[in-house]
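# with the sequence up front, the predicted model follows.
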Amino acid sequence: MSGGVGREEVVGEFGRHLRIERDLSQHTVRAYLTDVNSLLDHVDGRLEGLDIGVLREWLAGQYRAGKARATLARRTACVRTFTAYCYRRGWLAADPGLLLGSAKAARPLPAVLAQEQAQAVLEAPSAGEPKELRDQALLELLYATGVRVSELCGLDVDDVDRDRRVIRVLGKGRKERSVPFGLPALRAVDRWCIHGRPLWVRARSGAALFLGVRGGRIDAGTVRRVVHARLAQVDGAPDMGPHGLRHSAATHLLEGGADLRSVQELLGHASLNTTQIYTHVSIERLRAAYRQAHPRA
């Protein structure tokens, strides 16, 4: 490679940059390094001659191989990050990624619950067993706050401010935010903490708010199973996971009159463009209702 640097060093240093300086998730780092290795295979492991033509040729090959638009968008973003890093390190004389257009991933509108369906999901009868108390509390909190499933699983008992009715969430990029919630969620969390959680607490529980049946911190897979199972009990409700409750919470907030920037802050979106998809969801729901109800639609 250029300047006497080897492929292994380039990939290793880039991975370290992504983990430490960019603070990207382990999943994202793994995906980016897979993409970089694919690009380096395309150029026989040499950075010399890596220009815009080569980058476009590599991406065109991905397209011909039938890669999804979302995959192509991620690989374009990866390449731009990689070439910029190599240029800063002096491994490239110029940054060809600057000339590479941004591939746009298709963004289908997410499925969301009707407000009546959300109410039915949260009003299922409970016998008061610890599992039922936990499941009710996490469902109420997911819908009340719109937090990501990873954020929910990471909550500690002290992250719940009962007086102010907000939770402290550690989101993407280790950014902390406070998210409000309502009385139904507070009551459900209190019931779990008073009558359910103490029965499951073990030495390994630590300060985790939500626990598994063996006392450890709850995991995302368990939360997904809880959400799918509860939605299956509601007639006509689409099958969705925790992210579907996040979509539903955002859509219902906008339908209730919340402004877009407030919803962006609640959801922890870095860009307002990410939040704007929910305005499209609301408009499509309005159009559907119009077509169904208006005699001259």
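Right, received. Where do you want to start?
# make it CA atoms for all contacts and neighbour counts henceforth
Noted.
# residue 166 contacts residue 177, correct?
No. Contact criterion C-alpha atoms under 8 Å: residue 166 and residue 177 do not qualify, at 9.8 Å.
# okay, those two: which has more neighbours?
Counted by other C-alpha atoms under 10 Å, residue 166 and residue 177 do not tie: residue 166 has more neighbours, with 18 against 15.
# check the gap between the residue nearest to that one when sequence neighbours are not counted and residue 262 for me.
Leaving out its chain neighbours, the residue that sits closest to residue 166 by C-alpha to C-alpha, 6 or more residues apart in numbering is residue 180, at 4.1 Å. From residue 180 across to residue 262, the span is 11 Å (C-alpha to C-alpha, to the nearest Å).
# the more surrounded of the two?
Neighbours were counted for residue 180 and for residue 262 using other C-alpha under 10 Å; residue 180 has more, 16 against 13.
# quick check: residue 288 vs residue 275, distance?
For residue 288 relative to residue 275 (C-alpha to C-alpha), the value is 21 Å.
# please say which of those two ends up with more neighbours.
Between residue 288 and residue 275, counted using other C-alpha under 10 Å, the more crowded position is residue 275 (22 against 12).
# okay but the more buried one is in contact with residue 263, surely?
Yes. Counting by C-alpha under 8 Å, residue 275 touches residue 263, with 7.3 Å between them.
# contacts made by stretch 171-191 with the rest, please.
With contacts defined as C-alpha atoms under 8 Å, 6 or more residues apart in numbering, stretch 171-191 is touched by 23-24, 133-134, 136-138, 140-141, 144-145, 151, 162, 164-170, 266, 268.
# and with 7 Å instead?
23-24, 133, 136-137, 140-141, 144-145, 151, 165-170, 266, 268 (C-alpha atoms under 7 Å, 6 or more residues apart in numbering).
# can you flag which of these belong to strands?
166, 167, 168, 169, 170 (DSSP state E).
# quick one: which of those is nearest residue 81?
Proximity of these to residue 81 (C-alpha to C-alpha) peaks at residue 170, which lies at 25.0 Å.
# residues touching the closest one, list them.
151, 176, 177.
# mind checking how far the residue nearest the centre of the chain is from residue 241?
Nearest to the mean C-alpha position of the chain, by C-alpha atoms, centre = their mean, lies residue 148 at 5.8 Å. For residue 148, the distance to residue 241 equals 11 Å [C-alpha to C-alpha].
# residue 103 - that's part of a helix, no?
No. Counting by DSSP: H, G, I helix; E, B strand; the rest coil, residue 103 is not part of a helix but coil.
# that one reaches residue 77, doesn't it?
No. With contact defined as C-alpha atoms under 7 Å, residue 103 and residue 77 do not form a contacting pair (8.2 Å).
# what is the neighbour count of residue 219?
Residue 219 has 16 nearby residues by other C-alpha under 10 Å.
# chain neighbours aside, what residue packs nearest to it?
Nearest residue to residue 219 in three dimensions, chain neighbours excluded: residue 153, at 6.1 Å (C-alpha to C-alpha, 6+ apart).
# take a look at this one as well, against the first:
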Amino acid sequence: MAVVSNPLEEAVLEFGRHLRAERDVSPHTLRAYLGDLEDLCTYARSVGLTEPQALDVSLLRAWLARQHALGRSRATLARRTAAVRTFTRHLHRRGLLENDPGLLLGTPKRTQDLPGVLTQDDAARLLDELDAQGPVGLRDLAVLEVLYGTGVRVSELCGLDIDDLDTGRRTVRVLGKGGRERTVPVGEPAVRAVQDWLRAGRPALANEESGPALFLGARGGRLHPTSARRIVHTRIAEVGEVPDLSPHGLRHSAATHLLEGGADLRSVQEILGHASLQTTQLYTHVSAERLKQVHRQAHPRSVRDHESDSR
């Protein structure tokens, strides 16, 4: 929205400044929200509406209905609904809307595909069989151990500094989404792998570009998330007979295995850094589906009972 031609578009630009300065949203969220609201402005202009005060529930529902007719996914519709709700709430608080029409919008239910996860045996094989020879091998093992052992996001892993790991307490300080800091426990294998990397691997790659970064790329700079993803895919492929997963898949695996081991949902929420418990609850469905799969495969009457129910 480079050229502003009406008051509604100006209100969207002001809202973007508000998100940057006061809400500290991520660049990705900011781009998504402003893109959604730009589409809303285009639709409003097409029906002759150019003032913020013109936003009412009928207009918003008509806009969302058009998005549905254009084949937008449920995830996109849910995000656009969230964007416009946040926008109308902001306008209402500023006195530009007498009432907040966003409160009257329903939220499209998002279909949640169950994420791929490793079995506990697969995770053990991956980490036990990984070739950790040389500086790069030591780094790769430490990267996978920390991703799986803590459940951190790949961006959080790459943002770690050496001092963020407390080997005595076996915790790592993580800067998560929205600048929120949290302390995450880390297991002994991950601590040991990182110590080996710091002792015998990192010095061989470090240079003046390294700074305090815990994990380094081949040229000595801070490890980039793209490189970390490549490491995960490459190392999993080397082991063989282990499902290919991204770093996010290791995060899913860590959460699932925590719940399978008896961890409570609130604790897993804190470890993962989820702002909402609803996000963490996805992993309970993952565990339940895996248990049902095991039951179907292992119980002598499971398939037979299922077939009889279908007749």
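Arrived safely. As the structure is a prediction and not an experimental result, all values here were calculated from the model.
# what do we get in structure 2 for the residue nearest to the centre of structure 1?
Counting by TM-score structural alignment, residue 148 of structure 1 corresponds to residue 153 in structure 2.
# and the corresponding residue of structure 2 for residue 285 of structure 1, how many neighbours does it have?
For residue 285 of structure 1, the aligned residue in structure 2 is residue 290 (criterion: TM-score structural alignment). Residue 290 of structure 2 is flanked by 15 other residues according to other C-alpha under 10 Å.
# what's the answer for residue 230 of structure 1, then?
Residue 230 of structure 1 has 18 neighbours, counted by other C-alpha under 10 Å.
# map it onto structure 2.
Under TM-score structural alignment, residue 230 of structure 1 pairs with residue 235 in structure 2.
# what lines up with residue 263 of structure 1 in structure 2?
By TM-score structural alignment, residue 263 of structure 1 lines up with residue 268.
# what's near enough to touch its match?
Contacts of residue 268 of structure 2 (C-alpha under 7 Å, 6+ apart): residue 255.
# could you check how many residues crowd around residue 55 of structure 1?
22.
# now the equivalent of it over in structure 2: which helix or strand?
Structural alignment (TM-score structural alignment) places residue 55 of structure 1 against residue 60 in structure 2. Counting by DSSP states H and E, the element that carries residue 60 of structure 2 is helix 57-69.
# which SSE is immediately downstream of that helix?
helix 74-93.
# what are the buried residues along the helix or strand just after that following helix?
Once the chain leaves helix 74-93 of structure 2, the next helix or strand it forms, by DSSP H and E, is helix 120-129. For helix 120-129 of structure 2, burial by neighbour count (16 or more other C-alpha atoms under 10 Å) applies to 122, 123, 125, 126, 127.
# can you redo these as JSON lines with distance to residue 252 of structure 2?
Shown next, in JSON lines, are the buried residues of helix 120-129 of structure 2 (distance: C-alpha to C-alpha, whole Å):
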{"residue": "122", "distance to residue 252 of structure 2": "14"}
{"residue": "123", "distance to residue 252 of structure 2": "12"}
{"residue": "125", "distance to residue 252 of structure 2": "17"}
{"residue": "126", "distance to residue 252 of structure 2": "15"}
{"residue": "127", "distance to residue 252 of structure 2": "16"}
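# tell me where the stretch 201-311 of structure 2 has helices.
For the stretch 201-311 of structure 2, the helices defined by DSSP state H, counting those that start in this stretch occupy 202-205, 225-239, 247-260, 265-272, 277-280, 282-298, 302-310.
# for the third one, give me the average deviation versus structure 1.
Once fitted to structure 1, helix 247-260 of structure 2 is off its aligned match by 0.5 Å on average (mean C-alpha distance after the TM-score superposition for structure 1).
# what sits up against that helix?
The contact list for helix 247-260 of structure 2 (C-alpha under 7 Å, 6+ apart) reads 115-118, 147-149, 151-154, 229, 232, 268, 283, 286-287.
# repeat for the last one
Outside helix 302-310 of structure 2, the residues that touch it by C-alpha under 7 Å, 6+ apart are 295, 296.
# just want the angle from it to helix 282-298.
100 degrees (axes from the mean of the first three to the mean of the last three C-alpha atoms, to 10 degrees).
# what's the spacing between helix 302-310 of structure 2 and its chain's center?
Distance of helix 302-310 of structure 2 from its chain centroid, counting by C-alpha atoms, centre = their mean, to the nearest Å, is 38 Å.
# now swap in the third one and tell me
Relative to its parent chain, helix 247-260 of structure 2 has a centroid offset of 12 Å by C-alpha atoms, centre = their mean.
# re the thing from before, can you put the ones in strands among the contacts of stretch 171-191 of structure 1 in a markdown table and add distance to residue 90 of structure 1?
Formatted as a markdown table, these follow (distance: C-alpha to C-alpha, whole Å):
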| residue | distance to residue 90 of structure 1 |
| --- | --- |
| 166 | 47 |
| 167 | 45 |
| 168 | 42 |
| 169 | 39 |
| 170 | 35 |
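# between these, which is nearest residue 72 of structure 1?
residue 170 (29.1 Å).
# how much space separates the aligned residue in structure 2 for that closest one from residue 138 of structure 2?
By TM-score structural alignment, residue 170 of structure 1 lines up with residue 175 in structure 2. Distance from residue 175 of structure 2 to residue 138 of structure 2, counting by C-alpha to C-alpha: 24 Å.
# distance check, the equivalent of residue 294 of structure 1 over in structure 2 against residue 291 of structure 2.
Using TM-score structural alignment as the criterion, residue 294 of structure 1 maps onto residue 299 of structure 2. Separation of residue 299 of structure 2 from residue 291 of structure 2 (C-alpha to C-alpha) stands at 11 Å.
# who's more crowded, those two?
residue 291 (13 against 10).
# and residue 39 of structure 1, how many neighbours does it have?
For residue 39 of structure 1, the count of nearby residues is 21 (other C-alpha under 10 Å).
# I'd guessed residue 160 of structure 1 sits against residue 152; true?
No. Assessed by C-alpha under 7 Å, residue 160 of structure 1 is found out of contact with residue 152, at 11.2 Å.
# which of those two has more neighbours?
residue 152 (25 against 21).
# distance check, the residue nearest to the more buried one when sequence neighbours are not counted against residue 264 of structure 1.
Counting by C-alpha to C-alpha, 6+ apart, residue 152 of structure 1 lies nearest to residue 142, which is 7.3 Å off, once chain neighbours are set aside. For residue 142 of structure 1, the distance to residue 264 of structure 1 (C-alpha to C-alpha) stands at 16 Å.
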